[in-house]
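> from the sequence below, what's the structure:
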Amino acid sequence: MKKAYCLATVTCDNFALGTEVLIYSFLKYNPWFDGDIVVFIDHLSSANKARLSAHYPVKFIKRSEQIENATNRLRKHLPTLRADLHLRLLSLEILRLRDYEKLVFLDSDGMCCNNIKEVFDSPNDFLAARDGFAYEHRANELLKKTPFDALTIPQSYGQNNLIHTFNSGFMAISSAYLTDEHYQGVVSLIDDLSLWKDFGSKGFTDQMLLNIYFQHKVTLVDGRYNFMPFIEQYIHQLDKLTLLDAKFIHFAGVIKPWFNYDDSEILELAPHYLKYLHLWRDVWTECTLGSDDQFAAWKITQQYDWTEHSGAKQPLTMQALSCEYEAPLSPVKVVNQI
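Predicted coordinates:
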């Protein structure tokens, strides 16, 4: 018998911390969920498998020989394609899962921050959120009403007719598309060298193939379900949404929250990322270190030191401002009025 729901993702040892936070945050905000959690892998250490399985009875599935062979053929013809191509194409494997009424795929470099049950219950066969191309097309509609020049948008994934495109980091797919016909249809595109020669080398992989194959079949949702700091202002201005509205935050791009960044480095490189990184770190702390008494004691000591010392000090810049603008009080003449 088919189970109602499945949460699926892709991981490797370099992304395992992200996957753990994804699973933990999903279960935290979706306590109703009793379906399967499927993680597609090429290779994953036994330690990381145990780490992920500690939160839920995860099903680990290795990539199929069909996709492995197709990927090897592609790399033989185009050896300059990105080194992690085989991992990125693992998301296509969701289409060979036949046991579910609705499957939700979330990238491992993301975290849930609210309930997404309505996504699983949606009557739509394929839900996804806009990618950067789609937001740029929407932005140009806005820019037409202003003195600003229109954005120069390249052809989306090399296709003239693709405008309403989506990011593959969030997808909700019903059993209508979890069929061998659609699996074979998408996988066959891996062998179409014309798609890869100009655009695959730039980084587009599974997302390119899925957009080409499923064009005109996808219902687009707003940025709440795939809130990407990388395109924060597009989501702010075009969807009228902020971080407080987000249900799934997706760290698309090169900045991954489990890397050991210094805050000053992020403030210089991408200051708007800092609030997202702190939020992810809070969930990671809750997920992995909540029962560590030594860690808790260290954090309490830090907190005490700050509240008793640093927290009582006014920043120097504010002191300077207050001194600069602090004027002596003038005597006030009180006039009795009848």
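> going forward, measure contacts and count neighbours with C-alpha atoms only.
Will do.
> list the contacts for Ala70?
Taking Cα atoms under 8 Å, 6 or more residues apart in numbering as the criterion, Ala70 is in contact with Val187, Ile190, Asp191.
> filter these to the buried ones?
Among the contacts of Ala70, the ones that count as buried by 16 or more other Cα atoms under 10 Å are Val187, Ile190.
> now, the contacts of Ala70 that are in helices?
Val187 (DSSP state H).
> can you give me the strands in this structure?
Per DSSP state E, the chain carries strands over the ranges 3-11, 36-41, 59-62, 100-106, 110-112, 126-130, 166-174, 219-221, 248-250.
> dump the ones you listed to JSON lines, plus distance to Ala83 and mean neighbour count.
Listed next are those as JSON lines, based on distance: least, Cα to Cα, whole Å; neighbours: other Cα atoms under 10 Å:
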{"stretch": "strand 3-11", "distance to Ala83": "15", "mean neighbour count": "22"}
{"stretch": "strand 36-41", "distance to Ala83": "16", "mean neighbour count": "21"}
{"stretch": "strand 59-62", "distance to Ala83": "18", "mean neighbour count": "15"}
{"stretch": "strand 100-106", "distance to Ala83": "22", "mean neighbour count": "24"}
{"stretch": "strand 110-112", "distance to Ala83": "22", "mean neighbour count": "27"}
{"stretch": "strand 126-130", "distance to Ala83": "26", "mean neighbour count": "23"}
{"stretch": "strand 166-174", "distance to Ala83": "19", "mean neighbour count": "24"}
{"stretch": "strand 219-221", "distance to Ala83": "30", "mean neighbour count": "16"}
{"stretch": "strand 248-250", "distance to Ala83": "22", "mean neighbour count": "26"}
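> okay, now His55: neighbour count?
Residues within reach of His55, counting by other Cα atoms under 10 Å, total 13.
> what's the answer for Pro154, then?
A total of 10 residues lie near Pro154 under the criterion other Cα under 10 Å.
> which residues touch Arg281?
Pro257, Trp258.
> my read: Tyr24 touches Cys287, true?
Yes. Counting by Cα atoms under 8 Å, Tyr24 sits close enough to Cys287 to count as a contact (6.5 Å).
> and those two? Which one has more around it.
The neighbour count for Tyr24 versus Cys287, taken as other Cα under 10 Å, is higher for Tyr24 (23 against 17).
> other residues contacting stretch 19-36?
Stretch 19-36 is contacted from outside by 3-7, 9, 11, 51-52, 55, 57-59, 108-117, 280, 283-284, 287, using Cα under 8 Å, 6+ apart.
> could you list the buried residues of that stretch?
Under 16+ other Cα under 10 Å, the buried positions of stretch 19-36 are 19-30, 33, 36.
> to compare with the earlier structure, here is another sequence to fold:
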Amino acid sequence: MAQTQEISISTNQHNYCIATVTSDNFLPGTIVMLDSFLQHHKQFSGDICIIHNGLSEQSRAILEAHFESLKFKSAGHQLTEAVDRLTSAYPGMKSRQARFLSVEMFALTGYDKVLFCDSDLLFRGSIASLWAHDSAVVCCGDGAYYRGFGRDPKTFTEVALDAAADVLQTPFNAGLMLVDRGQCSADNYAAIIRRISPERWQKVRTGHTDQLLYNLHFADRATLVSPAYNYLLAYGDAIIEQSGTTLSDAAVLHYNGPMKPWLPNSILAGFRQSPMIVRSTQLWSTAFHDFLKRSVLGTVGVGRSGS
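Next up is the predicted model:
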């Protein structure tokens, strides 16, 4: 896996937060993501923010039993109203409306950095060196980027980089983003929400949601780093061809797409795709069983929590 220089990220020196979006169905993924992050960043003592929409009390209790400094956050009324307007205009988007919950990370004011992580990530190494970047957003490319394409800012479809001047040249994936404190503010939160409008989505031709918003909003302010920090397994072949970065180089595996390693039917479908999917599923399962073993032995700490 990728080797990175360890940099202290203790909140004794800085004020950091890791944020994710989850649901009852994604709880196993959330647990593995958080536990694997903490295993590779033992000095981290910041807050963990769980953004959700109706997470059950049972799921909350499981998270509270194993992770420190938890905060639970539901969608604010501004975001809820904007998403309701959008899905009223386009009912087909109702099944994807929860994907907009990540916007709530920009309401997490007062932190020096906010690290947003999808709940289908597995940390295999440290990403602490990313904290040295002085950028609005530090992130990694998306599938189009690794295939050598840009994206049309209106339709968000893949286009050739020389197709027109008005092309998103370095489209990025929103599954792991390190956001600087200047971006987490009431003004920026409102500005991103204003982009969630039926008019804006009229020409969109892909299934993207929050990722589209961030690519537009941070088009000239995002710093892309090695795919090792957000290794998109669905595009593993393209990543290898574009950068030479292999599965064994990856500090963070991202189980993007429909294949989730905690869903049995999904696993069976994934096994037919590629050896990379088989190996990455094994790695996730090992991390999950390691968490369970430490939980039974009492070596996973019971922490503080807050709402």
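> and the TM-score between them?
These two chains, once laid on top of each other, score a TM-score of 0.84 by TM-score structural alignment, normalised by the length of structure 2; 276 aligned residues with a Cα RMSD of 2.2 Å.
> before we move on, the earlier item: just the closest of the contacts of Ala70 of structure 1 to Leu178 of structure 1, please.
The shortest gap between Leu178 of structure 1 and any of the contacts of Ala70 of structure 1 belongs to Val187, at 13.2 Å (Cα to Cα).
> aligned counterpart of that closest one in structure 2, please.
Under the alignment by TM-score structural alignment, Val187 of structure 1 pairs with Ile193 in structure 2.
> can you tell me how far the residue nearest to that match when sequence neighbours are not counted is from Cys184 of structure 2?
With sequence-adjacent residues excluded and distances taken as Cα to Cα, 6 or more residues apart in numbering, Ile193 of structure 2 is closest to Leu79, at 6.2 Å. Counting by Cα to Cα, to the nearest Å, the gap from Leu79 of structure 2 to Cys184 of structure 2 is 15 Å.
> quick one, helices of the stretch 51-200 of structure 2?
With DSSP state H, counting those that start in this stretch applied, the stretch 51-200 of structure 2 shows helices at 57-66, 77-89, 143-146, 186-194, listed in chain order.
> give me the buried positions along the second one.
Of the residues in helix 77-89 of structure 2, those buried by neighbour count under the rule 16+ other Cα under 10 Å are Leu79, Thr80, Ala82, Val83, Asp84, Leu86, Thr87.
> now the angle from it to strand 70-74?
Here helix 77-89 of structure 2 runs at an angle of 50 degrees relative to strand 70-74 (axes from the mean of the first three to the mean of the last three Cα atoms, to 10 degrees).
> once aligned to structure 1, how far is helix 77-89 of structure 2 on average?
Once the two models are superposed, helix 77-89 of structure 2 sits on average 0.8 Å from its counterpart in structure 1 (mean Cα distance after the TM-score superposition for structure 1).
> before we move on, what about the last one?
For helix 186-194 of structure 2, the mean deviation from structure 1 after alignment is 1.0 Å (mean Cα distance after the TM-score superposition for structure 1).
> so which elements touch that helix?
If contacts are counted by 3 or more Cα pairs under 8 Å, 6 or more residues apart in numbering; DSSP states H and E, helix 186-194 of structure 2 sits against helix 77-89, helix 210-217.
> please enumerate residues in contact with it?
By Cα under 8 Å, 6+ apart, the residues outside helix 186-194 of structure 2 that reach it are Gln78, Leu79, Ala82, Val103, Glu104, Phe106, Ala107, Thr109, Leu213, Tyr214, His217.
> if we use 10 Å, what do you get?
Outside helix 186-194 of structure 2, the residues within contact range by Cα atoms under 10 Å, 6 or more residues apart in numbering are 78-83, 100, 103-109, 182-183, 185, 200, 210, 213-214, 216-218.
> which non-adjacent residue is nearest the counterpart of Phe67 of structure 2 in structure 1?
Using TM-score structural alignment as the criterion, the counterpart of Phe67 of structure 2 in structure 1 is Tyr56. Of all residues beyond its chain neighbours, the one nearest Tyr56 of structure 1 is Ile37 (7.7 Å), with distances taken as Cα to Cα, 6+ apart.
> so the one you found touches Val58, yeah?
Yes. Because the distance of 5.2 Å satisfies Cα atoms under 10 Å, Ile37 of structure 1 is recorded as touching Val58.
> joint contacts of these two?
By Cα under 10 Å, 6+ apart, Ile37 of structure 1 and Val58 have these common neighbours: Leu7, Ala8, Ile23.
> will you turn those residues into CSV that also has distance to Ile255 of structure 1?
Supplementary listing: the shared contacts of Ile37 and Val58 of structure 1 in CSV, determined by distance: Cα to Cα, whole Å:
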residue, distance to Ile255 of structure 1
Leu7, 24
Ala8, 22
Ile23, 20
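> so what corresponds to the residue nearest to Ile193 of structure 2 in structure 1?
By TM-score structural alignment, Leu79 of structure 2 lines up with Ile67 in structure 1.
> and that match, how far is that from Phe15 of structure 1?
Here the criterion is Cα to Cα. By it, Ile67 of structure 1 lies 21 Å from Phe15 of structure 1.
> and Asp99 of structure 1, by the same measure?
26 Å.
> what's the answer for Gln302 of structure 1, then?
In this view, Gln302 of structure 1 and Phe15 of structure 1 are 29 Å apart by Cα to Cα.
> also Ser108 of structure 1?
Applying Cα to Cα, the value for Ser108 of structure 1 to Phe15 of structure 1 is 7 Å.
> settle it for me: which of the two has more neighbours?
Using other Cα under 10 Å as the criterion, Ser108 of structure 1 and Phe15 rank with Ser108 on top: 25 against 16.
> name the nearest residue to the alignment partner in structure 2 of the more buried one, ignoring sequence neighbours.
Per TM-score structural alignment, the equivalent position to Ser108 of structure 1 in structure 2 is Ser119. Using Cα to Cα, 6+ apart and skipping the chain neighbours, the partner closest in space to Ser119 of structure 2 is Thr30 (4.5 Å).
> trace that neighbour over to structure 1, please.
In structure 1, Thr30 of structure 2 lands on Thr19 (TM-score structural alignment).
> again, but for Gly148 of structure 2
Aligned against structure 1 by TM-score structural alignment, Gly148 of structure 2 finds its counterpart in His137.
> what number of residues lie near Ile62 of structure 2?
When neighbours are defined as other Cα under 10 Å, Ile62 of structure 2 has 12 of them.
> that one: what's it in contact with?
By Cα under 10 Å, 6+ apart, the contact list for Ile62 of structure 2 reads Leu27, Ile31.
> against Ala89 of structure 2, how distant is it?
When Cα to Cα is the yardstick, Ile62 of structure 2 and Ala89 of structure 2 sit 37 Å from each other.
> before I go, just wanted to say thanks for your time.
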